[in-house]
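Q: predicted model and sequence follow; I will ask about them next.
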Amino acid sequence: MSESMTDFARAVQDILTAGQRMDSRGWVPATAGNISRRLADGRIAITRSGGHKGFLQAADVITVDENGKPHRAGDKPSAETLLHCQIYQQDPTAGAVLHGHSVASTVLSMVEKSPALHLSDYEVLKVFEGQTTHETTVPVPLFDNDQDIARLATVVAPAFGAMPAGYIIRGHGVYVWGKDMPTALARLEGLEFLLACALERRKLGV
């Protein structure tokens, strides 16, 4: 990547690459999901509402402020932009946020009645911050879906600081973040692998 590229241009490239990767794995069907990256000046680059994440173009990425307000009149960010903004506000180290709608996250979150999924004894757990061994259990909080995103954000807020693998909205999808886009993608891939394993184990009855 050219050193002459602006921070926004690099963010756009990061978002387009992430969208292609998530689409290739079946995690953003139709127009589902959204992707963002924090810019050095505090703005947030985020996908425009309604676009297929596997076919994003540069024009499909816009910027919003820390409260989710678009900087340019007429730009329409994702309906869930406030959840991205919340993550950046709650975690100053977060540089990228990914939201996907995989089959595993959707199904497991609908059948699991407890407030969290618990992932134990998998080697891949070490992809999450603070985990150094497979001999551990990582909770993934589950929150009921709500079309009122501001209200949903208030429900999610108390869990920050205790969800290294991100969280899941029931029947909807996952939210994962990291210090930069490669870290966020690695955590998303790790979580989706573990959720797929959990779903397979339930099918096998073990």
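A: Sure, I can see it. Numbers count the residues shown, from 1 in each chain.
Q: could you use CA atoms for every contact and neighbour count after this?
A: Will do.
Q: name the nearest residue to Cys85, sequence neighbours excluded.
A: Among residues not flanking Cys85 along the chain, Glu66 sits closest, at 5.7 Å (CA to CA, 6 or more residues apart in numbering).
Q: isn't there a strand covering Tyr175?
A: Yes - assignment of Tyr175 by DSSP: H, G, I helix; E, B strand; the rest coil places it within a strand.
Q: one more to weigh against that first structure:
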Amino acid sequence: MRTAIPSAIVSSALIEAGRWIDAQGWCPATGGNFSARLSDDQALVTASGRHKGRLTDEDLLTVDLDGQPLESKLKPSAETLLHTRLYQLNSAIGAVLHTHSVASTVLSRLERDDWLTLCGYEMQKSLSGNQSHEATIQLAVFDNTQDMQALAEQLALRWQQAPLNWGFLVRGHGLYAWGHDVNEARRHLEGLEFLFACELEMRRLRP
């Protein structure tokens, strides 16, 4: 059983992450959504339509792992279903950060396979479990859809084939990155964004 984390601590971490992510330009307008697990069956999530660089405690609400609000009139994003499905699939996941950077959005459209494969980059070592640039890492790529229930089911089916690590891409949409807590999710997000930018430049330079 996971030890419950005080919501004030989780809220502060998500608010700080939002300001940092906004400063990178990875969540323009009101795009993206963040969450962090509070306990085995609850998570704190950003409300729909809130600017991620200006989050306050009033922009966050608690949901169960079906994505339903608990004692709140705020509306969670429809994409909350992907966050909560990740928490259901892996009890070690403690935070999920969904962003809309240019690099992740463009690269996800260029990649036609179901997996984005990366190899040879030193920054791969920013991802937990990777010790060498020589390793080959893969991120799942899903087609975009407005049906989040359907996308959550696709995520679960892909996970049954092989558990996913660090994050996944949605074509023309962006990145979902996660970690044991908000800090690790931030590190994975930053490392993946660097890798995406490098891969885009490599593809541009190839004859």
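A: Looks like it arrived, so ask away. As the structure is a computational prediction, the values presented were derived from the model and not from experiment.
Q: circling back: where's the residue nearest to Cys85 of structure 1, which helix or strand?
A: For Glu66 of structure 1, there is no host helix or strand (DSSP states H and E).
Q: now do the contacts for it.
A: Listed by CA atoms under 8 Å, 6 or more residues apart in numbering, the contact set of Glu66 of structure 1 reads Gly42, Arg43, Ile44, Cys85, Tyr88, Gln89.
Q: and the gap between the last one and Ala157 of structure 1?
A: Counting by CA to CA, to the nearest Å, the gap from Gln89 of structure 1 to Ala157 of structure 1 is 10 Å.
Q: could you do the first one as well?
A: Remark: distance between Gly42 of structure 1 and Ala157 of structure 1 (CA to CA) = 21 Å.
Q: do the third one as well
A: In this structure, Ile44 of structure 1 lies at 19 Å from Ala157 of structure 1, with CA to CA as the measure.
Q: looking at those two, which has the bigger crowd around it?
A: Per other CA atoms under 10 Å, whichever of Ile44 of structure 1 and Ala157 has more neighbours is Ile44, with 30 against 13.
Q: could you find the closest non-adjacent residue to Val115 of structure 2?
A: No Val there; residue 115 of structure 2 is Trp. Once flanking residues are discounted, Trp115 of structure 2 sits nearest to Ala140: 4.6 Å by CA to CA, 6+ apart.
Q: can you check Ile168 of structure 1 too?
A: Val174 is the one closest to Ile168 of structure 1 (CA to CA, 6+ apart), at 4.3 Å.
Q: ok, that neighbour - contacts?
A: Leu98, His99, Gly100, His101, Ser105, Gly166, Tyr167, Ile168.
Q: ok, those vs Leu199 of structure 1, which is closest?
A: Closest approach to Leu199 of structure 1 among those (CA to CA): Ser105, at 8.8 Å.
Q: how close does the helix or strand the closest one falls within sit to structure 2?
A: Assigned by DSSP H and E, Ser105 of structure 1 belongs to helix 103-111. In the superposition with structure 2, the average deviation recorded for helix 103-111 of structure 1 is 0.8 Å (mean CA distance after the TM-score superposition for structure 1).
Q: Leu188 of structure 1: neighbour count?
A: Leu188 of structure 1: 27 surrounding residues under other CA under 10 Å.
Q: what about Arg202 of structure 1, which helix or strand?
A: Per DSSP H and E: Arg202 of structure 1 is located in helix 181-204.
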